[in-house]
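**Student:** Okay, predicted coordinates and the sequence, questions at the end:
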Amino acid sequence: MGTMANRVKSVNENRVESLSKGQLFGAIFGVVAGVIIFLLPLGLDKKANAVLALSAWLLIWLIFRPIDSGYTGLIFILFLTLLKFPPASIFTWFTISPGWFQISAFVIASTMVRSGLAKRFAYTLMYKLGANTVPRFLFISVVVVFLMILLVPSPTALIAITFPLAIFVAEAWNLPKRSEQKKGVPPLALVAFFLLILCGQAGTWVKTGFSLNLLTMALSRVDIEWLDWFVLAAPLVWAFGFLAVFLVLKVFKPSKNVTAPKEILKTKFDELGPLTNKEKGVLAVMLVVLILWITESSHGVSTGWVALGAMCVFALPKFGIFKNFDEAISSINWSVMFFITALSAMSTVLNSSGASVVIKNALNVIQPDTVTGYYVLSSLLGTFATSIFGINMMQGVFIPVFVEWSQVLGMSASHGLLAVWLPSVLGGSLIPVLLPSVLFAWTFKYKGERLFTFGDGFKITLVAYAAFYVVAIVSQMTYWNLF
């Protein structure tokens, strides 16, 4: 009898969930929108029209998720193959340094976690700086995340390290489940989504901190050296991080009763013990990697290939992190990688087919005629275009147009690119399904429930936008003039 009950339970657990009304609507809407766009007289050939139609379908399905985003990406890739696009344009992500940088980042992140170095780095800072309340946690998380990005070269990978820390703190605070709070944004949702935004922004403050930084430069034909990117971007992002904390606390006012006893933080800190040989080895390799990233202009080896080299070293069984190479490869989230591949292919084929001309012509209608107008317009469009069309569409289609505008106005290419790129990363958090890092963050749960919902994310992100625009638009017009 017990065996039969277990079988029934197993069948119920493995049963495919039916589509919600929203997912069903999105599935139908995506197909209908694609058909309508394909039939519109846009003055393009049928292949370009098909690319526009498929792109609309892809974005709508990624937003509503009637099926897993990885599967949606693979279907899109299949359609491009049937349209006879060359493999090099479809699988661009796997042929360039940024693609392998992202792939390697998953293994590097797993290495940091498995070795215990990430936990040591995070817990030491949290304990030493006394992050036992929500305000302190938010302030200190700015420091922790922005320092850890140097050792963990990917926002997605950084999320894999910091979100378990947030869950531990929630347990220490003995927070209720999300569903038990009827009004307002739950403290854990506030902490979790703020961490998510910080991870994305941290990935923009150094050239190598976000593989999409490198792809953005390649597609925009703008080359910025590691140190120049750091000097131009880092002060703005750090300022944004701290200002966002003030606004978040002011707007959401988390309860002062939510605290984590210092004794628990001390216990976790004491459990770390002295630095192990394994941790020393990982730290040594990452310091070498960091030096190679900083000196890229001298030796000419792209940052992605340096990250791939680190992945190969960490994957060696003798290094003591993974039992074999298969175990190292299993730490890569291939669903996310195919999701990114599809978005990358979308921007590539939009350009190669000529379909992007429609978007470019629409944008040129609102081209600004002053530098101030450029900073304001590029920040707004960078944010909300990313939210609607996705970060890869922003890179491959929108940003090159914006950079052309900046050059017409006499701005340097680096200033024109960063003015769009910095808010674009934040914009990917507004609709939490178009940025891979947000998609990945949704997999984390506390007491069987998601750390945050779409509604939580939307509210918190809008507050963060206010902080970013105060910093970005004002600072861009003053700080960057020093260079």
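**Tutor:** Structure's in. What do you need? Residues are numbered from 1 along each chain as shown.

**Student:** C-alpha only now, for contacts and for neighbours.
**Tutor:** Noted.

**Student:** Okay, strands next: where are they in the chain?
**Tutor:** 445-446, 449-450 (DSSP state E).

**Student:** between those, which one is nearest to Leu59?
**Tutor:** Closest of the strands of the chain to Leu59 is strand 449-450, at 23.3 Å (criterion: C-alpha to C-alpha).

**Student:** second one coming, line it up with the first:
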Amino acid sequence: MITDTPLWLTALVVGITILLWALARLPEYLTALLFFAAAMLLQIAPASSVFSGFASSAFWLVLSGFVLGTAIRKVGLAQRWSNWLVVPLSQSWPRMVMGTILLTWLLALVMPSNMGRIALLMPVVLALGERAGIRPGSRGSIGLALAVGFGTFQLSASILPANVPNLVLSGAAESAWHLHLQWLPWWLLHMPVVGLAKGLLLSACIIFLFRAQPQPVNQRENLAPLSASEWRLMGLLALTLLLWMTDSLHGISAAWIGLAAACLCLLPRIGFLSGDDFTHGVNIRTCIYIAGILGVAALVVDSGLGRLIANLLLSILPLHETPSFHNFVLLNALVSLLNFVLTANGVPAMVTPMAQELANASGFPLLGVIMLQVFAYATPLLPYQASPVVVAMGLGNVPAKAGLQLCVTLFVLSMLLLLPLDYGWFLLLGYGG
């Protein structure tokens, strides 16, 4: 715990950093570098806290994802896989968008890493778009990239092991309250709204905001037989996917599995990428941005600023002692506000240990308070609050303005349309008291 630094100074640095990211007036990586410089010059935290993002598994999953995605594109697997999908998905823009979002959810059932799923899907989906006449950099291409990013992060919140914030929540619930959250009850509670309804709403937003007219493809290309490089890369990806799927058995983090696979892709002679490929394929800007986001979240927790903000918000929230939709909305608002400073990965680590206090103040059961966080942290207002969305924007060359437009639109519509549905489903399943 940091005790020798004025908390107002930490709050000032964090607040300015978040404001710069929200306004997008400076490049996101530059804001992250300014945060690092300010935090160290003002000595508001030790380097181990400020630069903790570079030591996190998320950072290395991002870097590994860029390498794997570049290899998939270079050897031709992206074009080959997209060739199989282009006929059913290219018949209309709604079908292409909804098909892409469905792919993100189906892959989440078997692959636990958000970053890994984005790395695998992004080159395939963008190649699919090009095959259907959607030019890189066009509104349609941007929409497809956002479908991969938002679908991967937001819909996977309905599946317990498929999302980092879910795992943080599960671990915090077990350590703080000895609650062992299970796959099926989680899925039954969150799938109808956070999965199905959110998927339909996301599809509608992308179809409307990023309109495109794909050219229907009725026949697949006759591609050459698989090359030796393609066979080797498929073998490596299959092994990587298998190890990702079985991480609960062997205990090796998905980040280190991804890093090992990336290293194999870069090795001379047996790999697939040269030094120039690495330089052009890895978006260092996004990697620095991710490290900055994680560093801010760690600083907020380590300094005690997060706990102070949470207690302050709790003291001013007009909660009633009987459970109601009013209380449900206010608790979701609390989580959404904390999402601004903690980001999605940090919110459940802060809120879950406070769940009993929130339950006492609102009348909801302890488990209900713990579980209602999911909707809020899976619905960010700004892209930086969800690092997988940021990674997808980097991989898909999505302008910050486009990502912000979709994020804000989806947030507003989710709160207006889906939050009441979520409350009704909570009551139906007995989580509302």
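**Tutor:** Cool, got the structure. Keep in mind the model is a prediction, meaning the values are calculated, not measured.

**Student:** Buried deepest among the strands of structure 1, which one?
**Tutor:** Highest mean neighbour count among the strands of structure 1 (mean count of other C-alpha atoms under 10 Å): strand 445-446, with a mean of 16.

**Student:** how close does the corresponding residue of structure 1 for Thr100 of structure 2 get to Phe242 of structure 1?
**Tutor:** Correspondence of Thr100 of structure 2 to structure 1, assessed by TM-score structural alignment: Ser141. For Ser141 of structure 1, the distance to Phe242 of structure 1 equals 10 Å [C-alpha to C-alpha, to the nearest Å].

**Student:** More neighbours: the two, which one.
**Tutor:** Ser141 (26 against 17; other C-alpha atoms under 10 Å).

**Student:** For that one, give its distance to Gly354 of structure 1.
**Tutor:** Using C-alpha to C-alpha, Ser141 of structure 1 is found at 44 Å from Gly354 of structure 1.

**Student:** got it, and Tyr374 of structure 1?
**Tutor:** 26 Å.

**Student:** Pick out whichever of these two has more residues nearby.
**Tutor:** Tyr374 (23 against 16).

**Student:** Identify the residues contacting the more buried one.
**Tutor:** Residues near Tyr374 of structure 1 by C-alpha atoms under 8 Å, 6 or more residues apart in numbering: 368, 405-406.

**Student:** Grab the longest helix from structure 1 for me.
**Tutor:** Ranked by residue count, the top helix of structure 1 under DSSP state H comes out as helix 226-252.

**Student:** Flag every buried residue along that one.
**Tutor:** Of the residues in helix 226-252 of structure 1, those buried by neighbour count under the rule 16 or more other C-alpha atoms under 10 Å are 226-227, 229-230, 232-245, 247-248, 252.

**Student:** hang on, the earlier thing: closest to Lys84 of structure 1 among the contacts of Tyr374 of structure 1?
**Tutor:** Checking the contacts of Tyr374 of structure 1 against Lys84 of structure 1 with C-alpha to C-alpha, the nearest one is Trp405 at 33.2 Å.

**Student:** Can you report how many residues lie near that closest one?
**Tutor:** The local packing of Trp405 of structure 1 (other C-alpha under 10 Å) involves 22 other residues.

**Student:** Next, work out how far apart the residue nearest to it when sequence neighbours are not counted and Leu381 of structure 1 are.
**Tutor:** Spatial nearest neighbour of Trp405 of structure 1, chain neighbours left out: Gln367 (7.0 Å); criterion: C-alpha to C-alpha, 6 or more residues apart in numbering. Counting by C-alpha to C-alpha, the gap between Gln367 of structure 1 and Leu381 of structure 1 amounts to 11 Å.

**Student:** cool, Gly203 of structure 1 as well?
**Tutor:** 20 Å.

**Student:** For those two, work out which one has more neighbours and name it.
**Tutor:** Counted by other C-alpha under 10 Å, Gly203 of structure 1 and Leu381 do not tie: Gly203 has more neighbours, with 29 against 20.

**Student:** thought the more buried one was touching Ser154?
**Tutor:** Yes - at 6.3 Å, Gly203 of structure 1 counts as touching Ser154 under the criterion of C-alpha atoms under 8 Å.

**Student:** what's the overlap in contacts for the two?
**Tutor:** The contact sets of Gly203 of structure 1 and Ser154 overlap at 209-210 (C-alpha under 8 Å, 6+ apart).

**Student:** thinking again about what came up before, from what I see, the residue nearest to Trp405 of structure 1 and Ser406 are in contact.
**Tutor:** No - contact criterion C-alpha under 8 Å: Gln367 of structure 1 and Ser406 do not qualify, at 9.9 Å.

**Student:** more crowded one of these two?
**Tutor:** Ser406 (26 against 16).

**Student:** Can you tell me the closest non-neighbouring residue to that one?
**Tutor:** Gly416 (5.2 Å).

**Student:** number of nearby residues for that neighbour?
**Tutor:** Gly416 of structure 1, neighbours per other C-alpha under 10 Å, totals 25.

**Student:** Which residues are in contact with it?
**Tutor:** Per C-alpha under 8 Å, 6+ apart, neighbours of Gly416 of structure 1: 402-403, 406-407.

**Student:** Buried ones among these?
**Tutor:** When the contacts of Gly416 of structure 1 are checked for burial by 16+ other C-alpha under 10 Å, the buried set is 402-403, 406.

**Student:** and those residues as a markdown table, adding distance to Ile321 of structure 1?
**Tutor:** Output for the buried ones among the contacts of Gly416 of structure 1, formatted as a markdown table (distance: C-alpha to C-alpha, whole Å):
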| residue | distance to Ile321 of structure 1 |
| --- | --- |
| Phe402 | 44 |
| Val403 | 43 |
| Ser406 | 47 |
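
**Student:** ok, of these, which one's closest to Leu451 of structure 1?
**Tutor:** Within those, distances to Leu451 of structure 1 taken as C-alpha to C-alpha reach their minimum at Phe402, with 35.8 Å.

**Student:** Quick one: residues contacting that closest one.
**Tutor:** With contact taken as C-alpha under 8 Å, 6+ apart, Phe402 of structure 1 is in contact with 378, 416-417, 420.

**Student:** ditto for Ile206 of structure 2
**Tutor:** 97, 143, 146-147, 406.

**Student:** who wins for most neighbours among those?
**Tutor:** Neighbour-wise, these (other C-alpha under 10 Å) top out at Ala147, 31 neighbours.
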